[in-house]
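Participant: can't give you the sequence, but here's the structure:
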């Protein structure tokens, strides 16, 4: 298929986003707008100077500026405006469903009430142009007792949250550190996911599966270092929510041509493409697809598979999944027919 046709398909195909930190969608322009609205002093003189600071050597250097940016979020309307901006942007990329991570401890530690955080994000999801649901993440550099306290604080808002995750600094904070709180969440019927195998070793993926009982692995790109684990992930079809631009920005890979996305697909893994923290890492969903497909020998069948995986790995109800998959398959049936006709005409 000619490159331009493939690019059009990547941009126009329906897709789900399963790895998006809503605080990581906070663009510098909105940071400055909220800072002015709330009287928050920033360490940067302009939008441009803040954007220029988005140069990271590793995960921790990113997290330092990420948490500083979140300091402007104080009111329910702030959280609403941030989420509404992401949902509008995602819709432009034909994201049809998003499962949004949020980090309440980043905000409650600053005195922002839990209900302010959740209600603002949730209300924007109800008003937004696409389907969206919330996954509450625990910050792994903090203690499990703090995670348990966060869970208890969130229980009155249980109906607005579909699951829990585990994020922040991975190295030195293995999944087993949070076994009790994840077991409590499992008993509550919440969906379970966790970041593992980005900076941390493949063993973190294994313990996230065995000790936390997670249903999806966020990132997981280091799984290929363990052939036994790789076969297990393929056999059990445990989805990996891979974030290509993030992986390059944080030096997991030096450049996109080194990314192991194709190797993961060739190993039979249920890979999805996502944007992670798009305001900081240089691109929303379509930018991630286009960057990966430009650098790697990926084609129409890979695009179809990645988009299908995004819906099958989601926590949507079965009927909604079927509807989205039927729409997606129709897009690719048309694309395949067009490509075949073009090829035939060219040969003729």
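Facilitator: Now that the structure is in, tell me what you want to look at. Every value quoted in this text rests on a predicted model; they were computed, and no experiment measured them.
Participant: going by C-alpha atoms from here, please, whenever you check contacts or count neighbours.
Facilitator: OK.
Participant: may I ask which helix or strand encompasses the nearest residue to residue 165 once chain neighbours are set aside?
Facilitator: If the residues on either side of it in the chain are set aside, residue 165 comes closest to residue 137, at 4.3 Å by CA to CA, 6 or more residues apart in numbering. Per DSSP states H and E, residue 137 falls inside strand 131-139.
Participant: list the contacts for residue 99?
Facilitator: Applying CA atoms under 8 Å, 6 or more residues apart in numbering to residue 99 gives the contacts 17-20, 132-135, 314.
Participant: and which of those is nearest residue 197?
Facilitator: Nearest to residue 197 among the contacts of residue 99, counting by CA to CA, is residue 19 at 14.4 Å.
Participant: pretty sure the closest one sits in a helix.
Facilitator: No: using DSSP: H, G, I helix; E, B strand; the rest coil, the assignment for residue 19 is strand, not a helix.
Participant: from residue 77, how far off is it?
Facilitator: Remark: distance between residue 19 and residue 77 (CA to CA, to the nearest Å) = 23 Å.
Participant: surely residue 314 and residue 18 touch.
Facilitator: Yes: between residue 314 and residue 18 there is a contact under CA atoms under 8 Å: 6.8 Å.
Participant: quick one on the thing from earlier: verify the contact between the residue nearest to residue 165 and residue 101 for me.
Facilitator: Yes: counting by CA under 8 Å, residue 137 does reach residue 101; the two are 6.3 Å apart.
Participant: follow-up on the earlier one: neighbour count: residue 314 and residue 18, which is higher?
Facilitator: Per other CA atoms under 10 Å, whichever of residue 314 and residue 18 has more neighbours is residue 18, with 30 against 18.
Participant: now do the helices in the stretch 151-300 of the chain.
Facilitator: Using DSSP state H, counting those that start in this stretch, the helices of the stretch 151-300 of the chain run over 179-187, 202-210, 227-236, 244-249, 261-266, 278-281, 285-295, 300-312.
Participant: here's the one I want to compare it with:
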């Protein structure tokens, strides 16, 4: 392990943009398919990995939803999340805010309770096993209707004290944030924080809508905000956290090469960028892999990497005292290097 690898791995960090269904590794996909008697359209792990050549977001989503079909029971969701937490802890993650897509499962007849109780049990296990804290973000699928999102929010009612925020993901193009303005207002009225994917494939206008119509607390991705100087200035002025996912951007052709990634430009412009893994099983890397990729490609120094880690804590939905404690530990760790 090089000095840079060791620094990145040891750097205390939070992960704020992780879809738990997107951490379903091919090996687990096959194991759960066998356990649940589910037929999947691939003959081997290698065949699944070969399918991970995406031309755009929709190509990825097609295989993502097919893979999720193996998730059937509370134990499946526990095992999925537990595997992610083990991997995250090995990458220096001490806090994770993980998104889950209940509609992907409830639309297949899987009870909401099976999904969330499995995830919650894995969250508790991760804190006991690794000291890794976590929060859940319920994400609405934007290609579905507003009515479907309201129905999902209603299903979540018994667990709202265990859910930190709602989010918005899936197919961005043709599904602007404004479509879900009323649902987000209802979620905010219930005390939930708000996040939304915007400016990944969608235009800067979608970022404006997320800010002004959804009134989000942070932006997931946000790359295309860089096309609008006024928007960039606003995001910097408001201290809006961007949960950036470099290897995802590469895999989904948001950028042509990792050397083109704008993460250092974002920091230079005063944007509160963070580094995250998005759907690591599909995009070729967990959070430390994403840090390494941009550090190497863009020549990020230790100060820049520390800024990214610091942003991950200040951009989290942890209470202020927990954020302060994490920042103090980060500073102590940096001083010891």
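Facilitator: Arrived safely. These numbers come from a predicted model, not from an experiment.
Participant: what's the TM-score here?
Facilitator: Remark: TM-score between the superposed chains equals 0.98 [TM-score structural alignment, normalised by the length of the second structure]; 333 aligned residues with a CA RMSD of 0.9 Å.
Participant: re earlier: any chance of the helices of the stretch 151-300 of the first structure in CSV, plus mean neighbour count?
Facilitator: Output for the helices of the stretch 151-300 of the first structure, formatted as CSV (neighbours: other CA atoms under 10 Å):
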stretch, mean neighbour count
helix 179-187, 18
helix 202-210, 21
helix 227-236, 15
helix 244-249, 24
helix 261-266, 16
helix 278-281, 23
helix 285-295, 20
helix 300-312, 20
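Participant: output these in TSV; the columns should cover distance to residue 8 of the first structure.
Facilitator: Output for these, formatted as TSV (distance: least, CA to CA, whole Å):
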stretch	distance to residue 8 of the first structure
helix 179-187	41
helix 202-210	35
helix 227-236	30
helix 244-249	19
helix 261-266	20
helix 278-281	21
helix 285-295	10
helix 300-312	11
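Participant: tell me which of those approaches residue 153 of the first structure most closely.
Facilitator: Closest approach to residue 153 of the first structure among the helices of the stretch 151-300 of the first structure (CA to CA): helix 179-187, 13.0 Å.
Participant: scan the second structure for its longest helix.
Facilitator: Assignment by DSSP state H gives helix 112-130 as the longest helix of the second structure.
Participant: ok and that one relative to strand 133-141, angle-wise?
Facilitator: Going by axes from the mean of the first three to the mean of the last three CA atoms, to 10 degrees, helix 112-130 of the second structure is angled at 150 degrees with respect to strand 133-141.
Participant: just to revisit the earlier point, looking at residue 19 and residue 77 of the first structure, which is more packed in?
Facilitator: Shown here are residue 19 of the first structure and residue 77; by other CA under 10 Å, residue 19 has more neighbours (25 against 18).
Participant: which residue in the first structure aligns with residue 145 of the second structure?
Facilitator: Here residue 145 of the second structure is matched to residue 143 in the first structure, going by TM-score structural alignment.
Participant: how about residue 187 of the second structure?
Facilitator: Per TM-score structural alignment, residue 187 of the second structure is aligned with residue 185.
Participant: show me the strands in the stretch 1-150 of the second structure, by range?
Facilitator: 13-19, 93-100, 133-141 (DSSP state E, counting those that start in this stretch).
Participant: which part of the first structure lines up with the second one?
Facilitator: Residues 95-102 of the first structure are where strand 93-100 of the second structure lands when matched by TM-score structural alignment.
Participant: just how off-centre is the matching stretch within its chain?
Facilitator: Centroid separation for stretch 95-102 of the first structure versus its chain: 8 Å, with CA atoms, centre = their mean, to the nearest Å.
Participant: and it against the second structure, how far off on average?
Facilitator: Stretch 95-102 of the first structure differs from its equivalent in the second structure by a mean of 0.2 Å after superposition (mean CA distance after the TM-score superposition for the first structure).
Participant: what's the match for residue 274 of the second structure in the first structure?
Facilitator: Checking TM-score structural alignment: residue 274 of the second structure goes with residue 272.
Participant: can you tell me which residues contact its match?
Facilitator: Contact partners of residue 272 of the first structure, counting by CA under 8 Å, 6+ apart, are 18, 239-242, 306-307, 309-310.
Participant: same thing but at 6 Å, please
Facilitator: Residues near residue 272 of the first structure by CA atoms under 6 Å, 6 or more residues apart in numbering: 241-242, 306, 309-310.
Participant: before we move on, what about residue 15 of the second structure?
Facilitator: By CA under 6 Å, 6+ apart, the contact list for residue 15 of the second structure reads 96, 276.
Participant: one more: residue 84 of the first structure?
Facilitator: Taking CA under 6 Å, 6+ apart, we find residue 84 of the first structure in contact with residue 124.
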